[in-house]
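K.L.:
Here is a sequence together with a model predicted from it:
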Amino acid sequence: MGKIVALTFLSLDGVMEHPVWTGPYFNADHAKYAHGQLFASDALLLGRITYEGFAAAWPHLEETEGEFAARMNTMPKHVVSTTLDQAEWTNSTVVRGDLATEVAKLQERYDRDVLVYASGELTNSLIELGLLDELKLWIHPVVVGTGKRLFPEGAGFTSWRLAATTSFNSGAVILDYRPAPVAEEP
């Protein structure tokens, strides 16, 4: 049974939107980690906005990004959307209906991870439904100041335990969390 794993780039102040600010920190160590996460996964689960951005970019990146781009383009992709009629990117399908039911089907279908990139609203929905098995926050040493944050004001209370950390010589760090029994809400 596959695990649902979210990997999200964040600034120190929690911004995830338009992560062009990650560029100066991305190096060979980052690439190796990202490669490992992608190749440990059987499929991608994406929100519509992330899907549309990826679908516009990745098909044109195989020449420069090699096997990583080839994997992105060929692996199964599932996009959660109530507005998208069809998914045009290779091996993509639109997920409709009850999210909990559809995610359970994906977990049964795949043996390895189902990777969620970015997709803040989807990640928050998965957390709210208790469907997220791992939350990997890739934090970059920059304060952006404005932009969409992963956890918006009013997000429900949840509790997590730190399972692992990965640090990079760039100053970025990945905090790898697992759901924990709910502690008392402050």
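P.N.:
Everything's here; your move. Treat the numbers as computed from the prediction; the structure is a model and nothing was measured.

K.L.:
switch to C-alpha atoms for all contacts and neighbour counts from now on
P.N.:
Will do.

K.L.:
Just the helices from the protein, written as ranges.
P.N.:
Ranges of helices in the chain, per DSSP state H, are 28-39, 48-57, 62-74, 99-109, 120-128.

K.L.:
Those into TSV, with extra columns for distance to Phe9?
P.N.:
Putting the helices of the chain into TSV (distance: least, C-alpha to C-alpha, whole Å) gives the following:
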stretch	distance to Phe9
helix 28-39	11
helix 48-57	13
helix 62-74	17
helix 99-109	23
helix 120-128	10
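
K.L.:
which of these sits most buried?
P.N.:
helix 120-128 (a mean of 19; mean count of other C-alpha atoms under 10 Å).

K.L.:
Now do it against helix 99-109: the angle between them, please.
P.N.:
80 degrees (axes from the mean of the first three to the mean of the last three C-alpha atoms, to 10 degrees).

K.L.:
what about versus this one:
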Amino acid sequence: MRKLVVIEYLSLDGVVQGPGHAAEDEDGGFDLGGWTGPHMADHREWGSPLYQAAGAFVFGRRTYDLWLPHWSTITDPDDLIAAALNGRPKYVASTTLTAATWPGTTVWPDRIPERVAELKAQPGGDILIAGSAALASDLIDRKLVDTYHLWFHPVVLGAGKRLFPPGLAPQQDLDLISSTTTRTGLAILTYERALNS
């Protein structure tokens, strides 16, 4: 059984909205986008092995649209993140996207939890969700996420979307597998869903 792996950038108060740049996600009047900027070098250094290990990627529509124009154009074979993203299957959950222009992409218009469960049952490497917090939260709620890579950034934002919003499924226990502190102060915590959850 393949694992579903989530990697998320969070503020210390649990916000995941708009980590990359100012206009990334302004829903609800959020104007604090780009808060991960000082840590980009650490993102690449510590994230690269996760992308290389993935056998497939699952995206929400917003993340897919943000990543497509950048990552799909990188042809440098030494860029291991781009090589993984461009060379492996990608699945995007969207009811409005009719055709995917990023080669290797399949659009999932419906039955997302069922499709994820079916993909997990197929042979191959683990399935990675990077960003796509709304999709990740839904799959967490349905107990489909197996491994969490939570990257806590040394910033408190006070407002914004959260990975674990109120109303998630009842208690889910996690086991801490590893913890790392990077040179710029990121705390990277890796958890697996406990067997009894």
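P.N.:
Perfect, thanks for sending it. What you are looking at is a predicted structure, and each value in this text was computed from that prediction instead of being measured.

K.L.:
mind checking which of the helices of structure 1 is nearest Val182 of structure 1?
P.N.:
Nearest of the helices of structure 1 to Val182 of structure 1, taken as C-alpha to C-alpha: helix 120-128 at 12.3 Å.

K.L.:
how about that closest one, aligned to which bit of structure 2?
P.N.:
Alignment of helix 120-128 of structure 1 against structure 2: residues 133-141, by TM-score structural alignment.

K.L.:
tell me the contacts of the residue nearest the centre of structure 2?
P.N.:
Closest to where the C-alpha atoms of structure 2 average out (C-alpha atoms, centre = their mean) is Ala130, at 1.8 Å. When contacts are counted by C-alpha atoms under 8 Å, 6 or more residues apart in numbering, Ala130 of structure 2 is found next to 6-8, 58-59.

K.L.:
got a list of what the nearest residue to Ala164 of structure 1 once chain neighbours are set aside touches?
P.N.:
Counting by C-alpha to C-alpha, 6 or more residues apart in numbering, the nearest residue to Ala164 of structure 1 once its immediate chain neighbours are dropped is Asp176, at 5.1 Å. Going by C-alpha under 8 Å, 6+ apart, Asp176 of structure 1 touches 134-137, 162-165.

K.L.:
Inside strands: which ones of these?
P.N.:
Applying DSSP state E to these, the entries found in strands are 134-137, 162-165.

K.L.:
ok so, going back, of the helices of structure 1, which is nearest Lys148 of structure 1?
P.N.:
Across the helices of structure 1, closest to Lys148 of structure 1 is helix 120-128 (C-alpha to C-alpha), at 8.6 Å.

K.L.:
okay, the angle between the closest one and helix 48-57?
P.N.:
130 degrees.

K.L.:
could you say what helices and strands helix 120-128 of structure 1 packs with?
P.N.:
With contacts taken as 3 or more C-alpha pairs under 8 Å, 6 or more residues apart in numbering; DSSP states H and E, helix 120-128 of structure 1 sits against strand 41-47.

K.L.:
which of the contacts of Asp176 of structure 1 still touch in structure 2?
P.N.:
Contacts conserved in structure 2 for these, counting by both residues aligned by TM-score structural alignment, their matches' C-alpha atoms under 8 Å: 134-137, 162-165.

K.L.:
Please identify which pair of the contacts of Ala130 of structure 2 lies farthest apart.
P.N.:
For these, with distances taken as C-alpha to C-alpha, the pair at the greatest spread is Glu8 and Val58 (13.3 Å).

K.L.:
Those two: which is more packed in?
P.N.:
Val58 (28 against 21; other C-alpha atoms under 10 Å).

K.L.:
If we ignore the residues flanking it in sequence, what's nearest that one?
P.N.:
Tyr91 (4.7 Å).

K.L.:
To which residue of structure 1 is the one you found aligned?
P.N.:
Checking TM-score structural alignment: Tyr91 of structure 2 goes with His78.

K.L.:
Likewise for Gln17 of structure 2?
P.N.:
Alignment note (TM-score structural alignment): Gln17 of structure 2 maps to Glu17 of structure 1.

K.L.:
Count the neighbours of the residue nearest to Val58 of structure 2 for me.
P.N.:
Neighbours of Tyr91 of structure 2 (other C-alpha under 10 Å): 21.

K.L.:
next one: Gly47 of structure 1
P.N.:
Gly47 of structure 1, neighbours per other C-alpha under 10 Å, totals 21.

K.L.:
residue contacts, the alignment partner in structure 2 of it?
P.N.:
Structural alignment (TM-score structural alignment) places Gly47 of structure 1 against Gly60 in structure 2. Contacts for Gly60 of structure 2 (C-alpha under 8 Å, 6+ apart) come out as 92-94, 132-135.
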